[in-house]
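Student: here's a sequence, model it:
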Amino acid sequence: MASPPSPPLPVPLLRAGRPPVLPVEPGGDPAHWTARHRDALRALVTEHGALLVRGLGLRDAAGTAEVFAALSDDLMAETESFAPRQTRATGTYTTTPWPANQQMCPHHELSYATEFPGLMLFACLTEPDDGGETVVADASAVLDALPRRLVRRFTRQGWLLTRTYNDEIGASVAEAFGTDDRAAVEQHCRTHAIAYRWQPDGTLCTRQRRSAVVRHPLTGRRCWFNQVAFLNEWTLAPDIREYLVDSYGPDGLPFNTRYGNGDPLEPETVELLNGVYQALTRRTPWRSGDLLLVDNVRTAHGREPFHGRRDILVALADRVSLTDCSPTIEVTAA
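Tutor: Here you go, the predicted model:
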């Protein structure tokens, strides 16, 4: 006997400056409700780029993991992370550690990798006292708002991520690659188009050149897809940047970005990028129990500063290959 059709979802609330909010009646089993409405929820994310489900009643990591699994058959383990996460349940992690008093610039998760999530899933178990929104920005709108000259340069050259791994700032080699075995790390780098070198003291330095503009694998929309601004030294708070430069030198920063030809980014260019993101950012305060779905290619996400405890869980879903996104440069090591 065929199962009865799922009841229709309520119409999302559309408000200027906010991602669509889908209110649901509290009560019942969140994973069961999500599974019944999976196709409709995913269709709304494709239509709007992001969707906040309010009233779902998520309370713990185990229940959240069930909801994440109901939404995607492809939950990814993160590789090449720039900061370590903690595993809270199968396919379910803490958010990237970042100082509570600092803004996390909008970005696309793992946009420097050759494989990345097509869908980001966030669940709020405990809302902060103030701030802490997971903000979103439409990547096609960002691309359209940038100066054409700058877009042409990034389209032609791509962008370059440089990393110097250490055990103090960001992810260590073992945390980023899942192993500290040199042979295994080198094999990963060769397979995923990452140039690498080991310094005499054993420190690993990597460079990877990637496309800054891609096409969405489903819709074909051109998107500004990268972490040029987020991982650049000029986005850091001045005192933190000064500390890192004093500690590691200008060429030994844990992470930094450049133009694809290796030229350094000007502070005013990074300020321009962050300004465009800020102008196009949409935000809705978290409430405990919320679920947020974000199309990781079409939509950048970030985080506002906050006060109080903030417990947000995340899953990386729906693996996408960069080669399926019409990159504008060849996928090679720098």
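
Student: from now on I want contacts and neighbour counts done on CA atoms only, so please keep to that.
Tutor: Will do.

Student: SS state for the spatially most central residue of the chain?
Tutor: Computing the C-alpha centroid of the chain and ranking residues by CA atoms, centre = their mean puts E109 first, at 2.4 Å. For E109, the assignment made with DSSP: H, G, I helix; E, B strand; the rest coil gives coil.

Student: could you also give me the structure for this next sequence, so I can compare it with the first?
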Amino acid sequence: MDTGQKWMPTEITPGDAGVSPTPDGLLAHLATAEGLDDLLVERKALVFRGFGVTEGTVTAIMDRLLPDRLAYVHGNSPRTKVGANVYTSTEYPPEFTISMHNELSYANRWPSRLVFCCVLADMTGGATPLVDARLWLESLDDEVREAFAGGVRYTQNLHGGFGLGKSWQDTFETDDRGAVDEFLAGTEATWRWQDDGGLRVSQLRPATTRHPVTGVEVWFNQADQWHSATLGDETARAMAEVLRAEEMPQSVTYADGSPIPAEHVLQVRDRGLDNAVDVDWRLGDLLLIDNVLVGHGRRPFDGARRVLVGMS
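Tutor: As a prediction, this is how the structure comes out:
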């Protein structure tokens, strides 16, 4: 469903900022710009375009925008760490769409803002769609919103080195079980080490949240991405032949453990994408988003695409 509302991220160019079209120009602008935090809350997403940011210069800019970057601990997307808590945005196969989501919304602790930077753009497609998370919530049928009102329960089965999905070592960036126990102890999760060396983690989380500054309620969960209905019929059928529901690398139910109907998560996925606007990458673009007010995803692409991300 498309409500017809037109929200777009705000573009800032060297001409707008009155600085040179270089990474140093962007740094100079960020050093003197007043009210950037307020502007981000007001506009939800900012695209810095025309500054020619590169992989070699992006860390200094992230240091300015994200001074306390988070490690991608407990993340479920395949990524490679390329610097000081700087990662590839995803290594999910390029032929697939990544549906809309707020980063780490399934976790006890999530980033408030994200920075993406395009350092290779020799591709067709590959836009990053953004959706106003308030609009996403409002676009859902009353029945769906009410069904999710009690929250959701996420379950992860992380293997110990060999198996489907991610290992617990990659997920928590350590091979120390004690460090994982210590991390999870502070997350309100329940977990159990398996006899085969794997780890099962269960988390009860709300389906919506409120922005800490504006108070606006937004859709804020990843039930559709964790649900087998969004894997596609063939993939879901193949996995069901070898795994019980509780053995899937990741799965989701309502908070009380009852199953979420496929039509509910498909509506969530589709309306998020239907209401999204695309950021079509140009080489050197940098995108700053409020991770509560805006969900993001990825369009399929052909060719070579490299987008880096930092979180704070």
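
Student: roughly how far apart are the equivalent of the residue nearest to the centre of the first structure over in the second structure and C118 of the second structure?
Tutor: Under the alignment (TM-score structural alignment), E109 of the first structure maps onto E103 of the second structure. Look at E103 of the second structure and C118 of the second structure: by CA to CA, to the nearest Å, they are 18 Å apart.

Student: what of A238 of the second structure?
Tutor: Remark: distance between A238 of the second structure and C118 of the second structure (CA to CA) = 35 Å.

Student: between those two, which one's more packed in?
Tutor: C118 (23 against 10; other CA atoms under 10 Å).

Student: ok, now which ones touch that one?
Tutor: Contact analysis of C118 of the second structure by CA atoms under 8 Å, 6 or more residues apart in numbering lists 54, 281-286, 305-308.

Student: looking at the first structure, name the residue matched to it.
Tutor: By TM-score structural alignment, C118 of the second structure lines up with C124.

Student: where's R152 of the first structure, which helix or strand?
Tutor: helix 148-157 (DSSP states H and E).

Student: buried stuff in that helix?
Tutor: By neighbour count on 16 or more other CA atoms under 10 Å, the buried set for helix 148-157 of the first structure is 151, 154-157.

Student: out of the residues you listed, which one sits closest to T164 of the first structure?
Tutor: Q157 (22.3 Å; CA to CA).

Student: surely that closest one touches N261?
Tutor: Yes: using CA atoms under 8 Å, Q157 of the first structure makes contact with N261 at a distance of 6.1 Å.

Student: not counting its neighbours along the chain, what's nearest the match of C118 of the second structure?
Tutor: Spatial nearest neighbour of C124 of the first structure, chain neighbours left out: I312 (4.6 Å); criterion: CA to CA, 6 or more residues apart in numbering.

Student: tell me how many other residues crowd the counterpart of that neighbour in the second structure.
Tutor: Mapped onto the second structure by TM-score structural alignment, I312 of the first structure lines up with V307. As a burial measure, V307 of the second structure scores 23 neighbours (other CA under 10 Å).

Student: quick one, strands of the stretch 1-150 of the first structure?
Tutor: Taking DSSP state E, counting those that start in this stretch, the strands of the stretch 1-150 of the first structure run over residues 21-23, 50-54, 75-76, 87-89, 92-94, 104-107, 115-126, 130-131, 134-138.

Student: likewise the stretch 151-300 of the second structure?
Tutor: 152-158, 190-193, 199-205, 208-210, 217-219, 250-254, 277-279, 286-290, 294-298.

Student: related to what we said a few turns ago, T235 of the second structure versus the match of E109 of the first structure, what's the distance?
Tutor: For E103 of the second structure, the distance to T235 of the second structure - CA to CA - is 24 Å.

Student: ok so, going back, in JSON lines: the buried residues of helix 148-157 of the first structure, plus distance to Q278 of the first structure.
Tutor: JSON lines is the format used below for these (distance: CA to CA, whole Å):
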{"residue": "V151", "distance to Q278 of the first structure": "18"}
{"residue": "F154", "distance to Q278 of the first structure": "20"}
{"residue": "T155", "distance to Q278 of the first structure": "22"}
{"residue": "R156", "distance to Q278 of the first structure": "25"}
{"residue": "Q157", "distance to Q278 of the first structure": "25"}
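
Student: could the strands of the stretch 151-300 of the second structure go into JSON lines alongside distance to P21 of the second structure?
Tutor: What follows is the strands of the stretch 151-300 of the second structure, written out as JSON lines (distance: least, CA to CA, whole Å):
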{"stretch": "strand 152-158", "distance to P21 of the second structure": "45"}
{"stretch": "strand 190-193", "distance to P21 of the second structure": "50"}
{"stretch": "strand 199-205", "distance to P21 of the second structure": "43"}
{"stretch": "strand 208-210", "distance to P21 of the second structure": "37"}
{"stretch": "strand 217-219", "distance to P21 of the second structure": "36"}
{"stretch": "strand 250-254", "distance to P21 of the second structure": "44"}
{"stretch": "strand 277-279", "distance to P21 of the second structure": "20"}
{"stretch": "strand 286-290", "distance to P21 of the second structure": "13"}
{"stretch": "strand 294-298", "distance to P21 of the second structure": "27"}
